[in-house]
Each structure stands twice: as C-alpha cells, then as structure tokens.
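**Student:** fold the following and give me the result.
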Amino acid sequence: MIPRKKRIDAFVNLGNYLKDPIHSIELEGIAAQARNINSWFIPENVRLAVQKISEQLLAGSALLSFLDTYEEVSESKKIGVVMAGNIPAVGFHDALCVLLSGHHLLAKVSSDDAPLMMYLLETLLRIEPEFVNYLSVVQKINVADAYIATGSDNSSRYFDYYFSAKPHIIRKNRTSVAILTGDESGEELEALGDDILHYFGLGCRNVSKVYVPENYNFSPFFDAQASKMEKYQYHHKYFNNYEYNKSILLVNRVPHLDNGFLIVNENQALVSPLSVLYFETYSSDEQLSEELGSHSEKIQCIVGPSKSTLATVPFGKAQSPGIADYADGVDTMAFLRSF
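**Tutor:** Take a look at the predicted model:
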C-alpha cells in the first residue's frame, strides 16, 4: 500500500498542478474535447469544476485534517465506482476517497465526462506513478469487493439488484432548495442565481426550488440575474428547454414569471424542469422546517441565510462543497474502512 503521506502529497500536488496558469492551455484543450462530446460541458463550466476541485478538495491542510479523522485500512480492496456524467468531474470525489483510503479504484467513467475525468486521473498518475497499481479505468466492474454507484432513481434499482451481494453505496436523484426571507441583498440574489444556473442546473446541488414568504416580490431576484442573460439565451440546448417549457405553461394557461431565460412557477414539486425554478410560500419557520424535513431524503443541500434555524449553505456556495460534504450525507470514507 502506498504510504498515507505519499497519497496525500500526490493529491496536493495535483491541486497545485491544476491551479498553475502554465497548464491553462492544456486544460483548454481538454475543455474543447469535453464540449465536443457533451455540449452541456462548455469550457467555462469545465474550468469552474476544476477550480472547485483544486480549491475545495485538494488543499493540503484540508486533506490532512480530513484524513486525520479516519483510521488507516488494514488491507487494500478493489472498489468499483460507477461515475455519473451530469456535470464536469462529478465522479472525482469518489475517486479521491477510494485512493486516499488506500484501496484500489476500479473507475467506470461516464462517456459524457470522459475527457475531463481521464485528464484528472492521468495527471495524477504522472504525478505519482505508484498509483498505477491502485487505479484502473474499466468498462465493467463485476470483480470488485465493494461498489459506489451514482445514477438516477431508475438506474439505482438496477444497481441495488446487481450489487446486492457486496457492500455498496447507491446514490439516487437529489436536488437542492433555497430559502428566501425578502431581506436578501442584490449580491445575495445574484449569487443565488449561480446556485440555480451553474452547470445549467444539471447537478444535485443546483437549486430547483425556492421557499419564499407569502406575497414575495420576485422583481429584485430577476433584476439580479440580468447579467446572466446572454450566456443562457445563446446556449442552444438550454434555450430550447426554456422555449419548450414556456410554451407548455402558456398553452395550459399556467401563471408564471419569466425574464427571457428563466421561468419561475409556483409548484409543490421539488424538482423543476431545466430553465424553470419552482417556488412555494411559507408562513412560519416551523412550517418550513416541517416541509423540508418531509423531503430530507431528496434534498442535497439548503441554500439560505446564516440566521436560519436550519443547516444552510451561504448564497453562491452550493457548488463549492468541501471534502467532507458527502453526497446524500453518506460518509464515503467510513464506508471504505468498514470492511
């Protein structure tokens, strides 16, 4: 097994490599490949994902304090990881956990995210060649000792059946919500727009619904999003979704608000279509807490004011999870040392 310090140093060096401007042209080439394969992965979003990885997951002090809370595993096992491909490098955190824990990663990389994930893994191997014995990119992972799989509610049923005989973590669809009080500044509302729209709303940490006080005025919210108009109006896939969803609401005479690229619609459902933000009103903190509690298994994070009695993420930080912000709240590192 590679010594723990050597593992940590490799990832710290990877973070430094990704932050170094000298490698920006290299990354732009990868971003172009990613966009050619998946038009949702525009270069701006690829750069954003890499920035968040280097800043939030690969800082030396964060990695050290993170690993200090877990005992070293006594034996290296083969861990199969089925990676999602909804947003750039979404499978990196699982890869990081498996390799930091001392296990052997069997990575089934999503075809939608192959250029960026392969770039990250291959760069890690160049930095620390010893990982070659602990990192395999595979098409099938039927020989693993344990599994981590991320997918939709439908694919999770397949994963549950296929991986039932081995230890596993199966992740299903999740979404995120926000709480507004009416006292937010323009900067906070603009930042909330990033929580909604970054990665075109395709991630589980994207806000798909806001809870607002009764008679809430959405005009300041829309004013704060004005600078984003060009980006979203000129992305053909996103704007096609916007025009389609708008036409459905108009044909069915459903009341809604619209700023030319984002639709706001009152709806009790949690998950909104792409380009649509649902809202629901609340009359008290107690009612809101009860409502969110009833959906806890479907909510990834809650964006809102720090004074909230609920555990909230600051506006603009939904897409900046820390290394210990596990998907679905399941401690991946604890799982990896449990067998």
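
**Student:** drop to CA atoms for contacts and neighbour counts, all remaining ones
**Tutor:** OK.

**Student:** quick one: residues contacting residue 128.
**Tutor:** residue 10 (C-alpha atoms under 8 Å, 6 or more residues apart in numbering).

**Student:** check residue 195 too.
**Tutor:** Going by C-alpha under 8 Å, 6+ apart, residue 195 touches 205-207, 315-319.

**Student:** rerun at 6 Å
**Tutor:** 206-207, 316, 318 (C-alpha atoms under 6 Å, 6 or more residues apart in numbering).

**Student:** residue ranges for the strands of this structure, please.
**Tutor:** 78-82, 104-108, 135-137, 146-150, 168-171, 175-179, 207-213, 257-258, 263-266, 276-282, 299-303 (DSSP state E).

**Student:** on that earlier part again, output the contacts of residue 195 in TSV, with neighbour count appended to each entry.
**Tutor:** Conversion of those to TSV gives the following (neighbours: other C-alpha atoms under 10 Å):
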residue	neighbour count
206	28
207	32
316	20
318	27
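
**Student:** please generate a structure for the following sequence too, so the two can be compared:
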Amino acid sequence: MTLETKKSVFVELGKFLNQFSENQTLKNPAVLHNETFFDAFIDLIQLSQSHNGWYTPEQVYFSIQSWAEALTEENLSQWLSAYDLQKNKVKNVALILAGNIPLVGFHDFLSVLITGNNVLVKTSSNDQHLLPFLAKYIIAVEPQLANKIKFIEGKLENFDAVIATGSNNTARYFEFYFKDKPSIIRKSRNSVAILNGSETKEQLWALGEDIFRYFGLGCRNVSKLFVPKDYSFVAFFEAIFEYQDVIHYEKYANNYDYNKAVFLMSNFKLLDNGFLTLKEDPSHASPISSVFYEYYNNIEELEARIELESEQIQCVVSNDLVKNSIAFGQTQKPELWNYADNIDTISFLITT
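**Tutor:** Predicted coordinates:
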C-alpha cells in the first residue's frame, strides 16, 4: 500500500468526521460509506457518556471536530514530508492506550498505520468504542487495512515495539515489563500557564478553554498558573465566568465539592468563584475543579525552572513570555507534528 493511498484513507476519515458537530450534524452525500456508518456514529456519540461519564456529547464532538480539522491532505503531507518512510521495516507495534479524554490514543494509531506498520491495540476500559468504530470505517474505505489492525482484549503477544501511556505508577510497570522491547513509555504530565498581568480579557477567556476543556482531565489541560507578585485574580475570574455551566455537570460538581472540602479542612487558603478553586501550591498536578498557582520573581528564573522540570510539563501557555509557549486557548488543538512529551513518534517507528 503506497503512502498516497494511506493518506487518502485518513483524508476520507477526516471528511466523515467533519459531518458531526455539536451545533450541526449534516450528512454529506459525497462522503464514502455513510449508508453504513453515519447513523451508527450518531448513536455512538450519544451513548459515549453511558460508557464513560466524562465523555459528554459536547466533549466527544470537540474531539471529533479537532480530528476532522487535522486529517486533511495538506496537513498530512506537511507532517510526513519531514520523514523518509521508505526506511521503515514493517513491524507489529503494540499500543496501550489511556482513556482520560475521547480518542486520546488516535495519534499513535494514525502514526503506526501511516508508517506502514501493523497495530495491536489495547484500549483503555474507559474508551473502548470510539477508536474501534473509526477503525471499522477506514477498513471499509481500504479493506487491505483489515490485516494491519487488531484490537487485543487479553495478553499482548507477538509485537516488536510498544507505545504505552499511563500514570507514573503504571509507567514503572511498563518500563519493567517491556524492558526488552523498543518502547515509548508516557507518564503523567500537566500543562502550565504564565501570566504577567497584561493579558486581555479575550486571552484570559481563552485560558478558560485550556482549563475546562475535557473537564481538565487531559495532560494538555492547564492545571497550574505562574503569576507575578501581587497579581490580582479579579480579571481572570471575570473572564472565565462564562464557563460557569461546568458546575451543573454532576461528576464535575462532586469533584468540586469534595476537593474544596478537603482543602478547607486542611486550612488551606483558597480563591473560589463557585465552580473553580485556586490554591497556592508548588505542584503542577491539581485535582479536577482546582488550579494551583505560584508566584514568580522574574521570567528568566521561571523559564529556567520550567526547563529543569520539563519532564513533568506537557505544554506551556503564555503571551510569548517564554520560548516555545502556546497561545491561549490552543492546548487542545495540537497539530499532527506536535508530539506528546516531545517524543517524535514517527522517527521512533521508522528507526526501530
């Protein structure tokens, strides 16, 4: 199967996904295999919350639209132009996927197949339906892929390399279990934002997207704010007020009540707007419904610290205050070439 054929398969998938959005789902008669998959996908989206309580239709639609925007001929060509895929020797690559946000493992799945390898997928118990559905769609588009995709329920066997994602605890198990195999082992990471007080209301509102999208469950969600001494959070709280409806979602509200109670019983000083608590804390990983903050003295010292702690940080959001930072509101819209943990998955796959 040529690279152009493989790219065309995922372009067709992008066209299929582009039909589905929270505001309007509109059937495009030009999309392949709609007669088989269109209505079934609508049903799956609506059922996703029964499979995983965090997978509300709003969040699933967002993930779908993000991938629809990514899977274009232009994006795929730009992404893959940096590599010599002819170097790849076909291998069986095992994927152990997380399930914290919808389709979180799709980039790895895409990377394995687009490089010509075979994929053995072990889905998370929290996300067992969306990726297998999309796999069925691309097999319908290109039946040759049926021999290159396998979903595993039991023990992983007969694989040459592995990409596994989990917590820091499971990562230690993965590192031991897969010590004799080429591997990418992803651990827990969090994202941070750096503010200096000059941010516009629009930028702070966009920061709310980085905090609340997927209820804060993703490694690209901002869970920590760095602010200058004497920073006032008034403008921040005013800008994110539009996200207040998040508290009406029961699972989020339960976390908000529980974590706030734990903080207060421990006599921690909190800033609270009724749906988000801010707590001064040196850690990067805050619980759901809470964001930690920390004061900094100067940007140069903070940038050096972030570099030192880079293995704990997925994204840095700022108004160009430090190098390689991401604009406000963009953390959950990575390009195909923005790799998790800054590990080039394609290079790993073609050189292993």
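
**Student:** please state their TM-score.
**Tutor:** The TM-score (TM-score structural alignment, normalised by the length of the first structure) is 0.96; 335 aligned residues with a C-alpha RMSD of 1.3 Å.

**Student:** hang on, the earlier thing: okay if I get the strands of the first structure as JSON lines plus distance to residue 53 of the first structure?
**Tutor:** Formatted as JSON lines, these follow (distance: least, C-alpha to C-alpha, whole Å):
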{"stretch": "strand 78-82", "distance to residue 53 of the first structure": "18"}
{"stretch": "strand 104-108", "distance to residue 53 of the first structure": "18"}
{"stretch": "strand 135-137", "distance to residue 53 of the first structure": "19"}
{"stretch": "strand 146-150", "distance to residue 53 of the first structure": "19"}
{"stretch": "strand 168-171", "distance to residue 53 of the first structure": "20"}
{"stretch": "strand 175-179", "distance to residue 53 of the first structure": "20"}
{"stretch": "strand 207-213", "distance to residue 53 of the first structure": "20"}
{"stretch": "strand 257-258", "distance to residue 53 of the first structure": "33"}
{"stretch": "strand 263-266", "distance to residue 53 of the first structure": "30"}
{"stretch": "strand 276-282", "distance to residue 53 of the first structure": "27"}
{"stretch": "strand 299-303", "distance to residue 53 of the first structure": "18"}
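
**Student:** residue 72 of the first structure is nearest to which of those strands?
**Tutor:** Closest approach to residue 72 of the first structure among these is made by strand 104-108 (14.1 Å; C-alpha to C-alpha).

**Student:** buried stuff in that closest one?
**Tutor:** For strand 104-108 of the first structure, the neighbour count (16 or more other C-alpha atoms under 10 Å) marks 104-108 as buried.

**Student:** the helices in the stretch 151-300 of the second structure, which residues?
**Tutor:** For the stretch 151-300 of the second structure, the helices defined by DSSP state H, counting those that start in this stretch occupy 168-177, 201-212, 234-239, 250-265, 299-308.

**Student:** let me have those helices in JSON lines, adding distance to residue 189 of the second structure as columns.
**Tutor:** Compiled in JSON lines, these are given as follows (distance: least, C-alpha to C-alpha, whole Å):
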{"stretch": "helix 168-177", "distance to residue 189 of the second structure": "9"}
{"stretch": "helix 201-212", "distance to residue 189 of the second structure": "14"}
{"stretch": "helix 234-239", "distance to residue 189 of the second structure": "24"}
{"stretch": "helix 250-265", "distance to residue 189 of the second structure": "20"}
{"stretch": "helix 299-308", "distance to residue 189 of the second structure": "13"}
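
**Student:** so which of those is the most surrounded?
**Tutor:** helix 201-212 (a mean of 21; mean count of other C-alpha atoms under 10 Å).

**Student:** counterpart of residue 192 of the second structure in the first structure?
**Tutor:** Aligned by TM-score structural alignment, residue 192 of the second structure pairs with residue 177 of the first structure.
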